[in-house]
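J.: Could you look at this predicted model? Sequence included:
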Amino acid sequence: MLLDPQRTIYRAFGLGSSYAKVLKFDFLLQMAECKVAGRELPDVPHSLLGDIWQMGGDFLLDQEGKVLLSHPSQHPLDRPAMADLLAAMPGKP
């Protein structure tokens, strides 16, 4: 895990912000379903809310810094499949 408060690496990976993607209907529906089901939404410290519209991603790098997997998120809940993560790992069986 990497913290990048100045978003230097964030920009290098081509990530950005999107009001439309963060407020996409499907995402809002999933958040509402969590609330109705009584599940707690993640509590994010106020100091980390600098850009609430920023889009994330998942990236797997080897020890030399070579990118093995790049998955920029298309919406806030978009994550790569576990099979894709495992397939990208070095030394897989």
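T.: Perfect, thanks for sending it.
J.: contacts and neighbour counts: CA atoms only from here.
T.: Fine.
J.: now residue 47, what's its secondary structure?
T.: The three-state assignment at residue 47 reads helix, by DSSP: H, G, I helix; E, B strand; the rest coil.
J.: make that residue 90, sorry
T.: coil.
J.: List the contacts of it.
T.: residue 62 (Cα atoms under 8 Å, 6 or more residues apart in numbering).
J.: hold the first one in mind and look at this next one:
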Amino acid sequence: MYRAFGLSSSYAKVLKFDFLLQMAEYKIAGREHPDVPHRLLGDIYQTGGDFVLDQEGKVRLSHPSQHPLDRPAMADLLVAMTGKP
């Protein structure tokens, strides 16, 4: 499924300075990182994305992430889910 959405694995994209800085800030602030089961850590350099599919399986929103902190705007997600601006 990961490859079907055109996502990739990239050391350079995953380990960008801004992302590493945010992770360091979490640590300093005492914030917990999400606990990920070991079995899901197969490729830690996978780039992520956000996708919205309708009931028929048609892709309504495709947002492959350029880096770990890249997410679609909430307004774009709402339009994809409701069809209304």
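T.: Yes, it's here. All values derive from a computational prediction rather than experimental measurement.
J.: which residues touch residue 13 of structure 2?
T.: Residue 13 of structure 2 touches 45, 47, 66, 67, 68, counting by Cα under 8 Å, 6+ apart.
J.: host element of the aligned residue in structure 1 for it?
T.: Residue correspondence to structure 1 (TM-score structural alignment): residue 13 of structure 2 is matched to residue 21. Using DSSP states H and E, residue 21 of structure 1 falls within helix 19-22.
J.: Which residues in the helix or strand following that helix does the neighbour count mark as buried?
T.: Later in the chain than helix 19-22 of structure 1, the nearest helix or strand by DSSP H and E is helix 25-36. Neighbour counts over helix 25-36 of structure 1 (16 or more other Cα atoms under 10 Å) mark 27, 31 as buried.
J.: Helix 25-36 of structure 1 vs structure 2, mean deviation?
T.: When structure 2 is superposed, helix 25-36 of structure 1 averages 0.5 Å from its matched positions, counting by mean Cα distance after the TM-score superposition for structure 1.
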